[in-house]
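Novice: sequence and computational prediction follow.
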Amino acid sequence: MAPPGHSSRRGVDPEITKTMENAKNVKQVPQYGSINGSSSTDSCPTCKGTGRIPRGQQDQLLAVIPCNDVRLQPRRTKLYVCISMGLSILLCCLILFFFFPRSVTLTPVSVQSVMVYFTPDSVEMEVTNLFNMTNENFVPVQIAEFSMQGVVNEIVVGHSKITNMTAIESRSRKSYIVQIDLPLTDQGFNNYCKSTTIKIHTLFLKLQITMNISYLSHTEQLSQDVFEYIDCGNNSTIPHPVRS
């Protein structure tokens, strides 16, 4: 039996002993913001002065990095920024170069043939023309509608419309043969074309051409006037050039 006044460690809870030791260690650690422990500021709010991070709170804490830390000064930053800007500008230029709308031109080439048929009251003509269509774009061009109107001496004598023309491939030229019927019912034209005293029955024909095309998600209309001379008194199958 222990003498009076002598405290025995038997029967003391170990958890109480551990708590007392932690409290003693905390008192020995300098307070938050002090160097020699003489500051009157509060303890470190993060680790309570123990120097340890509480378990389970790693994702909620922030680390303070000095301004002269090498991690805040990545190497070759200007080089990477310049390369990125250069690649972006190059990509934009390529997109503008390949997708910028270019011209689609219609060029008359020649009159392929003129077939003339006489009736008691009119002169029926079938005029076949050759046209070249050039696509300067880097995408195909769809031809929605091709219409042609024949005018002789300011009088509309015929009209033709085609809606099934094939597309023009990118950066290519394609030839189309278009036929228009021109019935001359005017009595003056009849007498002129059927006259046997005149060897060459020349008419000045004006073709008004309109073409609707679509490419790059937009539509466009091309118009052109073509002038040509035809003989309304005889059949002609010899191609001859025309002018626009």
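Specialist: Right, received. Where do you want to start?
Novice: use CA for all of it now, contacts and neighbours both
Specialist: OK.
Novice: name the helices or strands packed onto the one helix or strand Ser113 maps to?
Specialist: Taking DSSP states H and E as the criterion, Ser113 maps to strand 104-118. Using 3 or more C-alpha pairs under 8 Å, 6 or more residues apart in numbering; DSSP states H and E, the elements in contact with strand 104-118 are strand 123-135, strand 218-231, strand 240-241.
Novice: relative to Thr134, how far out is Phe100?
Specialist: Phe100 sits at a distance of 16 Å from Thr134 (criterion: C-alpha to C-alpha, to the nearest Å).
Novice: how about Cys82, secondary structure?
Specialist: helix (DSSP: H, G, I helix; E, B strand; the rest coil).
Novice: give the contact list for the residue nearest the centre of the chain.
Specialist: Taking C-alpha atoms, centre = their mean, the centroid of the chain lies closest to Phe99, which sits 6.2 Å from it. Residues counted as contacts of Phe99 (C-alpha atoms under 8 Å, 6 or more residues apart in numbering) are Asn137, Phe138, Val139, Leu216.
Novice: second structure follows, compare the two:
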Amino acid sequence: MGEKLSQFWKASAQKESEGKLILPRQKDAEDEIASYASINRGDPAMSCVPCVGIASRSCVNCPTCQGTGRIPREQEKQLVALIPYGDQRLKPRRTKLYVCLAVTICLLMTSLSIFFLFPRSITVLPAGLNASSIGFNATTTSICLNMTNVLNITNNNFYPVTVVQLDIEVLHQSLVIGKTTMKTLLNISPLQSGQIFYMVASRILDSNTYNICTWTKIKVHNVLLHIQGTLTCTYLCHSEQLAFENYQYVDCRGNATLPHPLHHRDRP
């Protein structure tokens, strides 16, 4: 019986000594954790507690506390500031509205840019003969023909177009009888039309045509001419060549042809 009591008292003393060793350690650990833990979820300025038992020279201002608390200098790059999930800083107001508005504006600007800058056709339409003068050479049975023609140009784009050059060839019975190249600088406004007057000096070396033009017994003295041309335009740092052709009759009986009225095609 005495042996059992002695063993009981020894076990009780051993447990008491172990408790004395363990409890201070738990208390110290809890104090150390409490020094760095957050005690107020709503106020970030109260999320740090000044360190205890550490000299002030070994501490730095806590970035999370904005200077209201202090942490050990060794722990400066190891601590992480936690923000509650329900914090308003994680839920900016009207974020979806701002994102949708920005995307809509970008799409609208892109669509408008494509609509206004997309290249459209430039219409080139010969308006016919404006005036002509004819001369005959009986020795060589040739006809000298000077014509002034009109060319209508319509700009269907939303930006200005500049005409820089015009190349013309005049053919009679598949033979080239006249050529001309005219350097010009015609600016055509958006959705507007313009006109170019060009003159071509031609010479027809055909005895049958000479006889038709000089024969007084017939009333109709027309010469069919085939006009081919190339118009060079520039817009938006881009150059484009537009080809056109036209057939027209020229009265070769009289010495001159009066100017014909022109039909303007200006767009509103």
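Specialist: Now that the structure is in, tell me what you want to look at. Just so it is clear, the structure is predicted and the values come from calculations on it, not from any experiment.
Novice: picking that back up, distance of the residue nearest to the centre of the first structure from Ser195 of the first structure?
Specialist: 57 Å.
Novice: what does Arg173 of the first structure correspond to in the second structure?
Specialist: Counting by TM-score structural alignment, Arg173 of the first structure lines up with Ser193 in the second structure.
Novice: for Asp167 of the second structure, see how far away its match is.
Specialist: Taking C-alpha to C-alpha, one finds Ser193 of the second structure at 20 Å from Asp167 of the second structure.
Novice: Tyr85 of the second structure too?
Specialist: Taking C-alpha to C-alpha, one finds Tyr85 of the second structure at 76 Å from Asp167 of the second structure.
Novice: which one of these two has more residues nearby?
Specialist: Asp167 (16 against 9; other C-alpha atoms under 10 Å).
Novice: for that one, pull up the helix or strand it's in.
Specialist: Going by DSSP H and E, Asp167 of the second structure is part of strand 161-172.
Novice: what's that strand aligned against in the first structure?
Specialist: Using TM-score structural alignment, strand 161-172 of the second structure lines up with residues 141-152 of the first structure.
Novice: likewise stretch 86-103 of the second structure?
Specialist: By TM-score structural alignment, stretch 86-103 of the second structure lines up with residues 68-85 in the first structure.
Novice: so how far is the matching stretch from its chain's centroid?
Specialist: 33 Å (C-alpha atoms, centre = their mean, to the nearest Å).
Novice: ditto for stretch 236-244 of the first structure
Specialist: The answer for stretch 236-244 of the first structure is 41 Å, by C-alpha atoms, centre = their mean.
Novice: and the longest helix for the second structure?
Specialist: helix 2-36 (DSSP state H).
Novice: sorry, back to before: quick one: the strand holding Asp167 of the second structure to the first structure mean distance?
Specialist: For strand 161-172 of the second structure, the mean distance from the matching residues in the first structure following superposition reads 1.2 Å, by mean C-alpha distance after the TM-score superposition for the first structure.
Novice: residues in contact with that strand?
Specialist: Residues contacting strand 161-172 of the second structure (C-alpha under 8 Å, 6+ apart): 155, 176-190, 200, 202, 204, 224-235.
Novice: tell me the angle of it relative to strand 142-155?
Specialist: Comparing the axes of strand 161-172 of the second structure and strand 142-155 via axes from the mean of the first three to the mean of the last three C-alpha atoms, to 10 degrees yields an angle of 150 degrees.
Novice: mind listing what Phe197 of the second structure touches?
Specialist: Thr148, Asn149, Val150, Leu151 are the contacts of Phe197 of the second structure under C-alpha under 8 Å, 6+ apart.
Novice: so can I have TSV of those showing distance to Leu171 of the second structure?
Specialist: TSV is the format used below for the contacts of Phe197 of the second structure (distance: C-alpha to C-alpha, whole Å):
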residue	distance to Leu171 of the second structure
Thr148	15
Asn149	15
Val150	17
Leu151	18
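Novice: what about the first structure, which of those hold up?
Specialist: Retained in the first structure (both residues aligned by TM-score structural alignment, their matches' C-alpha atoms under 8 Å) from these: Thr148, Asn149, Val150, Leu151.
Novice: possible to save these as a markdown table with distance to Val124 of the second structure and neighbour count?
Specialist: Formatted as a markdown table, those follow (distance: C-alpha to C-alpha, whole Å; neighbours: other C-alpha atoms under 10 Å):
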| residue | distance to Val124 of the second structure | neighbour count |
| --- | --- | --- |
| Thr148 | 17 | 16 |
| Asn149 | 13 | 19 |
| Val150 | 11 | 18 |
| Leu151 | 7 | 15 |
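Novice: closest one to Thr110 of the second structure out of those, please.
Specialist: Leu151 (35.9 Å; C-alpha to C-alpha).
Novice: mind listing what the closest residue to that closest one other than its chain neighbours touches?
Specialist: Nearest residue to Leu151 of the second structure, sequence neighbours excluded (C-alpha to C-alpha, 6 or more residues apart in numbering): Pro126, at 4.5 Å. Contacts for Pro126 of the second structure (C-alpha under 8 Å, 6+ apart) come out as Asn149, Val150, Leu151, Asn152, Glu245, Asn246.
Novice: in a markdown table: those, plus distance to Thr140 of the second structure.
Specialist: Below are the contacts of Pro126 of the second structure laid out as a markdown table (distance: C-alpha to C-alpha, whole Å):
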| residue | distance to Thr140 of the second structure |
| --- | --- |
| Asn149 | 27 |
| Val150 | 31 |
| Leu151 | 33 |
| Asn152 | 36 |
| Glu245 | 30 |
| Asn246 | 28 |
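Novice: nearest to Lys96 of the second structure among those residues?
Specialist: Nearest to Lys96 of the second structure among the contacts of Pro126 of the second structure, with distances taken as C-alpha to C-alpha, is Asn152, at 53.3 Å.
Novice: aligned counterpart of the closest one in the first structure, please.
Specialist: Using TM-score structural alignment, Asn152 of the second structure pairs with Asn132 in the first structure.
Novice: you'd agree its match is up against Val178?
Specialist: No - the criterion here is C-alpha atoms under 8 Å, and Asn132 of the first structure misses it with Val178 at 10.8 Å.
Novice: the two: which has the busier surroundings?
Specialist: Val178 (18 against 15).
Novice: secondary structure element for the more buried one, which one?
Specialist: Counting by DSSP H and E, Val178 of the first structure is part of strand 172-184.
Novice: how big is the offset of that strand relative to the second structure?
Specialist: Mean deviation for strand 172-184 of the first structure: 1.3 Å (mean C-alpha distance after the TM-score superposition for the first structure).
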